[in-house]
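A.B. asks: Okay, predicted coordinates and the sequence, questions at the end:
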Amino acid sequence: MARIGVFLPNWVGDVVMATPALGGLWQRFSDRATLVGIMRPYVAEVLAGSRWFHEQVVGERRGLAGLCALAARLRRLRLDTVLLFTNSFSTALLARLSGAGRRVGFSRDGRGWLLTDRLNAPRVGRDYLPRSAVAHYLDVVGVLGCDTGFRPLELATTVEDEAEADALWARFGWRAGDKVAVLNTGAAHGAAKTWPDEHFTALARWLATTRQLRVLLICGPAERRAVAEICRQADHPFVKSLADQESRIGLSKACVRRGSLMVTTDSGPRHFAAAFDVPCITLFGPTDPEWSDNYNRRAIDLSLDLPCAPCAKRTCPLGHHRCMRELTVEMVAAAVTQLMERSGTSTDLPGRWHAAERR
């Protein structure tokens, strides 16, 4: 039986956007090949509970020693084919060192000579055209004849994830039928993608008082202090956070899955909402929504129509951060109202708004 290895992306959101491609791969090869996922530990947390692989290789590959150790481990697996969802030179080198006879990926960053099947991303001159990562990963598995038609993002939770969420709900005094708005303040790309904490505070208070929703702020280790302060400033018994919980991706997944609504920056957890079919509002500033479109029709993407946006910078090069600062709480509240009114119907939601056009 053939052995197919898959190098998974290194970003949480990208991993979730890869699930349609993983679904196509599983559909075609689950009974005719051994599928091996090659991933970092936190990626394994994102995919925990899912069925995509028969085997997993989980580990870090920092430095030359880590690279050599992983290459030796992969050679022992005797892979026939390797699919690269990553674009880095180092993973292409690992694929070559694995001994796999067929190596499929995008030819970029000078790594084309390491691949046997080279794909080219659309570009104009030196610039790559904005295109969803979902389509990017489907292109890779399409080389092996997998179905590249539309399929939604998909995740699962584990029994342990749900038990931890049950305990959290009980501690908060929440019941299973309570409507919960999940707020995600983090942004791994940098400060430019963040929405001001005072905006999140006002939104949390409005959701709790005006909409009578329970509000849960999820966070990673880097956001704990800020999230705890948002919760304190909101000063409402319905507003809670994960600031005092051990940071576990599985718990965040379980919390989002239970949500009635999510409001989030352009960061990985927003794709949890798409995977669990939870209505979602994403706040965009410096990033182009086309790159991370997850085809969630129960979603609204909010952005301002500014001449400087999207700049794709980690910090605002002009120093004013208007693209996020001027996305007002009132704009987000209006989107919440429309999303909640229509999310219970079969009607598709509008998908993308320039918030400035709705003032």
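C.D. replies: Alright, I've got the coordinates.

A.B. asks: Please make it C-alpha for all contacts and neighbour counts, starting now.
C.D. replies: Noted.

A.B. asks: residue contacts, Ile300?
C.D. replies: Going by C-alpha atoms under 8 Å, 6 or more residues apart in numbering, Ile300 touches Cys280, Ile281, Thr282, Ala335, Leu339, Leu349, Pro350, Gly351, Arg352, Trp353.

A.B. asks: I'd guess the third one is in a helix, am I close?
C.D. replies: No - secondary structure of Thr282, determined by DSSP: H, G, I helix; E, B strand; the rest coil: strand, with no helix assignment.

A.B. asks: Hmm, it is touching Asp301, no?
C.D. replies: Yes - with contacts counted by C-alpha atoms under 8 Å, Thr282 reaches Asp301, the gap being 4.9 Å.

A.B. asks: can you give me the helices in the stretch 1-150 of the chain?
C.D. replies: 12-17, 19-29, 41-47, 63-77, 89-97, 133-142 (DSSP state H, counting those that start in this stretch).

A.B. asks: Contacts only, for Leu261.
C.D. replies: Leu261 touches Val180, Ala181, Val182, Val278, Pro279, Cys280, Met340, counting by C-alpha under 8 Å, 6+ apart.

A.B. asks: Figure out the helix or strand that the last one lives in.
C.D. replies: Right, Met340. helix 329-342 (DSSP states H and E).

A.B. asks: The stretch 51-200 of the chain: strands as residue ranges?
C.D. replies: Using DSSP state E, counting those that start in this stretch, the strands of the stretch 51-200 of the chain run over 55-58, 81-84, 102-106, 117-119, 123-124, 127-128, 180-184.

A.B. asks: Would you mind measuring the gap between the ends of stretch 78-96?
C.D. replies: 12 Å (C-alpha to C-alpha, to the nearest Å).

A.B. asks: next one: that stretch to chain centre, how far?
C.D. replies: 22 Å (C-alpha atoms, centre = their mean, to the nearest Å).

A.B. asks: for comparison:
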Amino acid sequence: MPEAQQAPRRILIVGPSWVGDMVMAQSLFKVLKAAGPCEIDVLAPEWSLPILARMPEVSRGVVMPVGHGKLELGVRWKLGQSLGTVGYDQAIVLPNSLKSAMIPAFAGIPQRTGFRGEMRYFLINDMRMLSKRRLPMTVQRFVALGKGINQPLPDPLPWPRLVADAANQRTLPDKLGLSMERPAIAFMPGAEYGPAKQWPLPHFASLAAELVERGFQVWILGSGKDQEAADIIASDQEAHVINLCGRTELGDAVDLLALSRAAVTNDSGLMHVAAALDLPQIAIFGSSTPQHTPPLSDRAHVIYLGIECSPCFKRTCPLGHTRCLTEIAPQRVLAALDQLGVTT
């Protein structure tokens, strides 16, 4: 059959379990699409489906019915048998766990690609060795699995680019009671990993007050776990600092970010969402480092002090001072927004 008439390859991606990693996986999808006609399905947690729906490269999101960290071997076997009828040519397993490699093997997918990870030699038959020195960034590791062994990565890498849902954007302001008279700056004060990645709430509140004084409104985005923190930031400024934490689905947060003028965020999943929308943002790093998971956008300004104890990668500061974050003053973040042309 001539190449032009060949059916597209069917590829199943076993996706990651974190918002930021799922966003960065879009770079892999772009590389696969650039290599030739293919249909990409992504096996992923249900929460990630709104993210996948905003990736043009993804044909279908397949819900992973097993919770993170759970084995449930029978459920995995049943899903593998079901997926085996699709006729996938290749599976690419992004997580490094043993469990994540089971379903593609149960499905009988002929080529199953992944890094060595846990003891999964019989499950992954296209095994790759991970060099953290050669591939220091998470996005590089994902893209490398879409290339042949030892093949060079594209230079530059294609960055994630989400497409907002325009229909949802038209209804969200009324649904949430938002005024569009003032331009909005989005704050993302949460960090699922732990407080050692969270810029101090009084700093967020001080910055919010200054932005309101300059004629902006602030939308605070996050999960229900971030509601209390957002209340502290919005205290005494509720007219123009709006706590949306827990009031939106993930897809809504994506579409609200796309309506915003800019974002101020910790190193979090929503930081990567903002980058993938090419939104001007200030990304604040503390216990982690931008060398590993930076926001993939030319419009992102990273603030990272790199003090003597950073990065520690701890959930809470082992020294008890969190200087890597407390010493980033609100005025420095405001100046960075000025440099991006957001507030001037």
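C.D. replies: Ah, there it is. For clarity, every value in this text was computed on a predicted model and none was experimentally measured.

A.B. asks: quick one on the thing from earlier: can you tell me which of the contacts of Leu261 of the first structure stay in contact in the second structure?
C.D. replies: Contacts conserved in the second structure for the contacts of Leu261 of the first structure, using both residues aligned by TM-score structural alignment, their matches' C-alpha atoms under 8 Å: Val180, Ala181, Val182, Val278, Pro279, Cys280.

A.B. asks: Show me what the third one aligns to in the second structure.
C.D. replies: With the correspondence set by TM-score structural alignment, Val182 of the first structure lines up against Ala186 in the second structure.

A.B. asks: So its match versus Val254 of the second structure, what's the distance?
C.D. replies: For Ala186 of the second structure, the distance to Val254 of the second structure (C-alpha to C-alpha) stands at 11 Å.

A.B. asks: circling back: in ChimeraX, select just the buried ones from the contacts of Leu261 of the first structure.
C.D. replies: In ChimeraX syntax, the buried subset of the contacts of Leu261 of the first structure is picked out as below (16 or more other C-alpha atoms under 10 Å):
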select :180,181,182,278,279,280,340
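
A.B. asks: Make sure Ser179 of the second structure is actually in contact with Phe216.
C.D. replies: No - counting by C-alpha under 8 Å, Ser179 of the second structure stays clear of Phe216, with 11.3 Å between them.

A.B. asks: Look at these two and report which has more neighbours.
C.D. replies: Of the pair Ser179 of the second structure and Phe216, Phe216 is the one with more neighbours under other C-alpha atoms under 10 Å, namely 20 against 12.

A.B. asks: ok, the closest residue to Arg258 of the first structure other than its chain neighbours - contacts?
C.D. replies: Of all residues not flanking Arg258 of the first structure in the chain, Val180 sits nearest, at 7.4 Å (C-alpha to C-alpha, 6 or more residues apart in numbering). Going by C-alpha under 8 Å, 6+ apart, Val180 of the first structure touches Leu213, Arg214, Val215, Leu216, Arg258, Gly259, Ser260, Leu261.

A.B. asks: Leaving out chain neighbours, which residue sits closest to the residue mapped onto Pro160 of the second structure from the first structure?
C.D. replies: Using TM-score structural alignment, the equivalent of Pro160 of the second structure in the first structure is Leu153. Spatially, and ignoring its direct neighbours in sequence, Leu153 of the first structure is nearest to Ala275 (4.5 Å; C-alpha to C-alpha, 6+ apart).

A.B. asks: Touching, that neighbour and Leu155? I think so.
C.D. replies: Yes - in this structure, Ala275 of the first structure is within contact of Leu155 by C-alpha under 8 Å, at 5.6 Å.

A.B. asks: list residues touching both of these two?
C.D. replies: With C-alpha under 8 Å, 6+ apart as the test, Ala275 of the first structure and Leu155 both reach Val16.

A.B. asks: so how far is Leu73 of the second structure from Ala105 of the second structure?
C.D. replies: For Ala105 of the second structure, the distance to Leu73 of the second structure - C-alpha to C-alpha - is 12 Å.

A.B. asks: Of those two, give the one with the bigger neighbour count.
C.D. replies: Shown here are Ala105 of the second structure and Leu73; by other C-alpha under 10 Å, Ala105 has more neighbours (21 against 12).

A.B. asks: Can you mark which positions in stretch 112-125 of the second structure are buried?
C.D. replies: Arg112, Thr113, Gly114, Phe115, Arg116, Gly117, Arg120, Leu123, Ile124.

A.B. asks: pretty sure the first one is touching Ile103, no?
C.D. replies: No - under the criterion of C-alpha under 8 Å, Arg112 of the second structure makes no contact with Ile103, lying 10.4 Å away.

A.B. asks: Make TSV from the buried residues of stretch 112-125 of the second structure and add distance to Val62 of the second structure to it.
C.D. replies: Converted to TSV, those look like this (distance: C-alpha to C-alpha, whole Å):
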residue	distance to Val62 of the second structure
Arg112	17
Thr113	18
Gly114	19
Phe115	22
Arg116	24
Gly117	23
Arg120	23
Leu123	20
Ile124	20
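
A.B. asks: So the aligned partner of Ala263 of the second structure in the first structure: helix, strand or coil?
C.D. replies: Matched to the first structure by TM-score structural alignment, Ala263 of the second structure sits across from Met262. The three-state label given to Met262 of the first structure by three-state DSSP is strand.

A.B. asks: Contacts only, for Met262 of the first structure.
C.D. replies: Counting by C-alpha under 8 Å, 6+ apart, Met262 of the first structure has contacts Ala181, Val182, Leu183, Asn184, Val256, Arg270, Ala273, Val278, Pro279, Cys280, Ile281.

A.B. asks: ok, of the residues you listed, which one's closest to Trp206 of the first structure?
C.D. replies: Ala181 (11.2 Å; C-alpha to C-alpha).

A.B. asks: So the aligned partner of Ser50 of the first structure in the second structure versus Met188 of the second structure, what's the distance?
C.D. replies: In the second structure, the residue equivalent to Ser50 of the first structure is Met55, according to TM-score structural alignment. Distance, Met55 of the second structure to Met188 of the second structure, using C-alpha to C-alpha: 22 Å.
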